[in-house]
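**Q** coordinates for the following, if possible.
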Amino acid sequence: MSHVVISPIDNKPFATINLATGEQVTETIERSKKAFLLWKKVPIEERVRVVSKFIEAFVDKKDEIAEELTRQMGRPIRYAGGEIDGTAERARYMMSIAEESLKDVEIEDSDKPGFRRFIRKEPLGPILIIAAWNYPYLISVNGVVPAILAGNTVILKQSSQTPLCAQRFADAFKEAGLIENVFQILHAPHSEIEKAIKHPDIAYVNFTGSVEGGREIQKAASSKFIATGLELGGKDPAYVRSDADLDYTVEQLVDGSFFNSGQCCCAIERIYVHEQVYDQFVNKFVESTKQYKLGFPLKHETTLGPMVRTKAAEFVRDQIENAVKQGAKPLIDVSLFPEDKKNTPYMAPQVLVNVNHSMKIMTEESFGPVIGIMKVSSDEEAIQLMNDSEFGLTASIWTKDEDAAVKIGNEIDTGTWFMNRCDYLDPALAWVGVKNSGRGCTLSKFGFDYLTRPKSFHLKLITK
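**A** From the prediction side, this is the model:
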């Protein structure tokens, strides 16, 4: 059985991959378990050394990886290399903190002489990572590198839209000299992935994708006593206060809304602007949005490529149409973007005003190049609206007042709270979601806690 990857840039077949049978899936897991028994004994210093060589080998092929990425999911070539750089940044940070984060925790107590007590962070075993297509390398590295540094083995199931990305990781690990089968890739239909999750040797599942997909992952894993890491949907808000630097704020929020055609896990999807600066903000935002160049993503001048598939673009177009029927006002003349065509994944950016929370455009994940902007009269109103969501991945505030930013941030139900920036993952900070944005944690020193288990050593020392 095989799967054909259709490139969104021209709607033509780009690659064909063979899908694993049930027997092959089982064999992959069994190999992972055997490799785990070897890899977990490898000193952390050696694990770091191998991962360092992996990153060197990966970055060395940056240009060809970037073009291949563009052909698989449509991001303009001028930006595609940034994902390779970001992957290296995250991996290198996790390498830099691995020894300190994974070392034994010694318990010192002078009241109990004759004992040695410590807690060891044991690796879990074979870990199944199921990655999404929108940032296939960045999403994968969040789990793959920390898991391997912690002494686990990894089976990576990449999205069927970006399967070649998994092979790039495999090639780089092979070049780095990683023990065979510590890292494996798996292309398989959903039915077989469900069986893999239920396999007794899979110790943890990390999934990035839709809320519906997360529920299926959780359901499959519930037959065993294992944890899952789930990064799911988002409807990330921004609040522009009256004291914001408008030129800077507009520049950042336009990029946060439309980069990668809005197909970012933490893209800005709704903006609330204080009434004192609302008109100025909207005018500047619209003018900046008009500067995008929608077109063929392999041309360097293109700044907005196609969405991943026509179906995704039509979903966003329907959201916009329904909002307009309910009274929303579109501010972008689509004719400014001649490449925008219905029944294709090429879609112009759109800015909507006169929106409210009765419209799906302000409550339902769009994952596309559209933004709704609402006027608010106070911090309190902004807080209420930002929290009026089933999601909670990131949220941002744009202000010169740090104290106000922290105070308001304490009231927002979100995994990450930004001041004067957005749409960015700092590997030193815990990447988490609340509500329907998921559970678990990746990156930072806390990410290792989800890839290990504490094992207590209680030693009574006998002396003659």
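**Q** from here on, contacts and neighbour counts on C-alpha atoms
**A** OK.
**Q** number of residues surrounding Ala312?
**A** Using other Cα atoms under 10 Å, Ala312 has 16 neighbouring residues.
**Q** is the residue lying closest to it once chain neighbours are set aside in a helix, a strand, or coil?
**A** Distances taken as Cα to Cα, 6 or more residues apart in numbering put Pro345 closest to Ala312, at 7.3 Å, once the chain neighbours are dropped. What DSSP: H, G, I helix; E, B strand; the rest coil gives for Pro345 is coil.
**Q** so what's Pro345 up against?
**A** Contacts here follow Cα atoms under 8 Å, 6 or more residues apart in numbering; on that basis Pro345 touches 8, 306-314.
**Q** could you also give me the structure for this second sequence? I'd like to compare it with the first:
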Amino acid sequence: MAELTESIYAGGAWHRSGTRERISVVNPANDRVIAEVTAGCAADVDRAVTAARAAFPKWSRLEASERLRLLQRLQAGIQERAEGLATTITSEMGAPVSFSRAAQIGLALRGIQSTIAAMSSIADERIGGTLIVREAVGVVAAITPWNFPLHQIIAKIAPALAAGCVVVLKASEVTPLDAIQLAGIIDDAGFPAGVFNLVTGGRETGEALVSHPGVDMVTFTGSTRGGRRVATVAAEGLKKVALELGGKSANILLDDADLARAVPGAVQQCFVNSGQVCAALSRLFVPESRLAEVESLAVAAAKNWTLGDPADVATRLGPLASRAQQAHVRKCIELGISEGARLLVGGPEQPKGFDAGAYVLPTIFSGARNDMALAREEIFGPVLAIVGYADEDEAIRMANDSDYGLSGGVWSASVPRAVSVARRLSTGQVVVNGASLDLAAPFGGVKRSGYGRENGKYGLEEFFNVKAVLGAGE
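**A** All right, here's what the predicted structure looks like:
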């Protein structure tokens, strides 16, 4: 077990925390403690924010091309250490190592590239005799989750740094190890001292960071409950806030969909990363006339999502990130059974052959109603609820009958028809026929899924203030 006592990175150097409290990092595949990091405290936050404020004037005035050059060096550093980072993420949150390599690391690398491309297109504008300029917001507090730890860090810090902001990162206490490795890569890349800073810790550290008077903006990804608290605390200082929160996204199979392709694709859209995806399409709306056919195909598809040791390259479904998350998902499955939904496959019990670890069986329900907790509450695990519908209008109405609005899906033999349905969905993103993730496209939600956008040009704009200079000439 590693004890990382110097896990505060501020002003270009590593520091011991102002507290002796430690947080254990547990491998969810076997319940073993693999490291201990400092719990963090308000003094650590103050050190990091002070360093960031001191670095901001010079960094924000640096030529954008120089900031992008450093981001390219960061990208190269991540690529160089990709295998070690993938192994770390697998150990700390349980993602299968093949998925860690392809997605946990791959998305981070693509995110930097998307940011560089977006920043390269930013330019001053003119409206008549008025000059429109963009200026960096300032000190950004970035608070990130455990499900895509490195990708979510990059989705926040890459555009912030490109825009000329400086960052204080608080990574999830469940997955701090990849963030600590990233800080070392940033240090090696030659970023000026104080431009990037890292504090470890849990809720108290996060609260101290959000409330710090030296912070100008907060970007947060996490639960809706956490987002409410961030917004409330940040409001005291009238800080700019971007929130990417929970989801209970609907996937609509239209009556002309190719079920042989759509159903396995829909199962994947729910089960990937063990269902620990804020944009997971966990409600599957199916024409009642084709319900039996969909159920059969879904059960067959679920058999391909076999559980296994995440360190094995053949494993497709690893454990959940923690025993606490496992307990939550099991409770949700039990509630679905008690509500009267039909369990097609899976269940709440510990999978056979897995005496240790936070494993959950891939689970599919049918006969779910849209008013059940199973179809309304975010589960964040490999649990799919199939809901029948009478016609297209009813499917859209039920899809929109949700507190959330982060993502959605439509499957149809006709792309124009699918797009027509997509336009009627109250959500920040819709995936047509299983389309691949586009990191140049905006990602974010409506309703209780938050506000603000990440990725590409739209994500970059979050980190600017816009200034109008009147009378600047033609």
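**Q** let me see the TM-score of these two.
**A** The TM-score (TM-score structural alignment, normalised by the length of the first structure) is 0.93; 451 aligned residues with a Cα RMSD of 1.8 Å.
**Q** closest to Ile129 of the first structure out of the contacts of Pro345 of the first structure?
**A** The shortest approach to Ile129 of the first structure among those belongs to Val308, at 21.3 Å (Cα to Cα).
**Q** all helices of the stretch 351-464 of the first structure, in order?
**A** Applying DSSP state H, counting those that start in this stretch to the stretch 351-464 of the first structure gives helices spanning 379-387, 402-409, 444-447.
**Q** of all those helices, which lies closest to Val254 of the first structure?
**A** Going by Cα to Cα, the one of the helices of the stretch 351-464 of the first structure nearest Val254 of the first structure is helix 379-387, 18.4 Å.
**Q** what's that closest one packed up against?
**A** Helix 379-387 of the first structure sits against strand 236-240, with contacts defined as 3 or more Cα pairs under 8 Å, 6 or more residues apart in numbering; DSSP states H and E.
**Q** counterpart of Phe196 of the second structure over in the first structure?
**A** Counting by TM-score structural alignment, Phe196 of the second structure corresponds to Phe183 in the first structure.
**Q** ok, back up a step: just the buried subset of the contacts of Pro345 of the first structure, please.
**A** Neighbour-count burial (16 or more other Cα atoms under 10 Å) is assigned, among those, to 8, 306-310, 312-314.
**Q** what range in the first structure does stretch 144-152 of the second structure sit on?
**A** Under TM-score structural alignment, the match for stretch 144-152 of the second structure is residues 131-139.
**Q** ok, back up a step: and the helices of the stretch 351-464 of the first structure, which is most packed in?
**A** Among these, ranked by average contacts under mean count of other Cα atoms under 10 Å, first place goes to helix 444-447 (a mean of 20).
**Q** which other helices and strands does that one contact?
**A** helix 77-102.
**Q** what comes up buried for the helix it packs on?
**A** In helix 77-102 of the first structure, counting by 16+ other Cα under 10 Å, buried: 77-81, 83-84, 86-95, 98-99, 101-102.
**Q** beyond that helix, next helix or strand please.
**A** Of the helices and strands lying after helix 77-102 of the first structure in sequence (DSSP states H and E), the nearest is strand 105-107.
**Q** contact partners of that next one?
**A** With Cα under 8 Å, 6+ apart, strand 105-107 of the first structure has contacts from 116-120.
**Q** now, these that are in helices?
**A** Among the contacts of strand 105-107 of the first structure, DSSP state H puts none in helices.
**Q** on that earlier part again, max pairwise distance over the buried ones among the contacts of Pro345 of the first structure: which two?
**A** Farthest pair in these, by Cα to Cα: Pro8 and Glu314, 13.6 Å.
**Q** how about the helices in the stretch 1-150 of the second structure?
**A** 42-61, 64-80, 82-93, 97-99, 106-120, 149-163.
**Q** against which helices or strands is the fifth one packed?
**A** Right, helix 106-120 of the second structure. Contacts defined by 3+ Cα pairs under 8 Å, 6+ apart place helix 106-120 of the second structure against helix 64-80, helix 149-163, helix 456-461.
**Q** and with 6 Å instead?
**A** helix 149-163, helix 456-461 (3 or more Cα pairs under 6 Å, 6 or more residues apart in numbering; DSSP states H and E).
**Q** quick one, which of the ones you listed is packed in tightest?
**A** Scoring these by mean count of other Cα under 10 Å, the most buried comes out as helix 149-163, with a mean of 26.
**Q** that helix against the first structure, how far on average?
**A** Helix 149-163 of the second structure: mean distance to aligned residues in the first structure after superposition is 0.7 Å, counting by mean Cα distance after the TM-score superposition for the first structure.
**Q** just checking, what packs against that helix?
**A** Contacts defined by 3+ Cα pairs under 6 Å, 6+ apart place helix 149-163 of the second structure against helix 106-120.
**Q** which residues in the first structure does the helix it packs on match up with?
**A** Under TM-score structural alignment, the match for helix 106-120 of the second structure is residues 85-99.
**Q** repeat for stretch 440-459 of the second structure
**A** Counting by TM-score structural alignment, stretch 440-459 of the second structure sits on residues 428-447 of the first structure.
**Q** so which of the helices and strands packed on helix 106-120 of the second structure comes closest to Leu245 of the second structure?
**A** Checking those against Leu245 of the second structure by Cα to Cα gives helix 149-163 as the closest, at 12.3 Å.
**Q** excluding its backbone neighbours, what's nearest the match of Phe196 of the second structure?
**A** In this structure, Phe183 of the first structure finds its nearest non-sequential neighbour in Val154, 4.9 Å apart by Cα to Cα, 6+ apart.
**Q** the one you found maps to what in the second structure?
**A** So Val154 of the first structure corresponds to Val167, using TM-score structural alignment.
**Q** equivalent analysis for Asn356 of the first structure, please.
**A** Alignment note (TM-score structural alignment): Asn356 of the first structure maps to Arg369 of the second structure.
**Q** give me the nearest residue to that match, chain neighbours excluded.
**A** Nearest one to Arg369 of the second structure, counting by Cα to Cα, 6+ apart, is Val387 at 6.1 Å.
**Q** relative to His274 of the first structure, how far out is the aligned partner of that neighbour in the first structure?
**A** The equivalent of Val387 of the second structure in the first structure is Met374 (alignment by TM-score structural alignment). Distance of Met374 of the first structure to His274 of the first structure, given as Cα to Cα, to the nearest Å: 9 Å.
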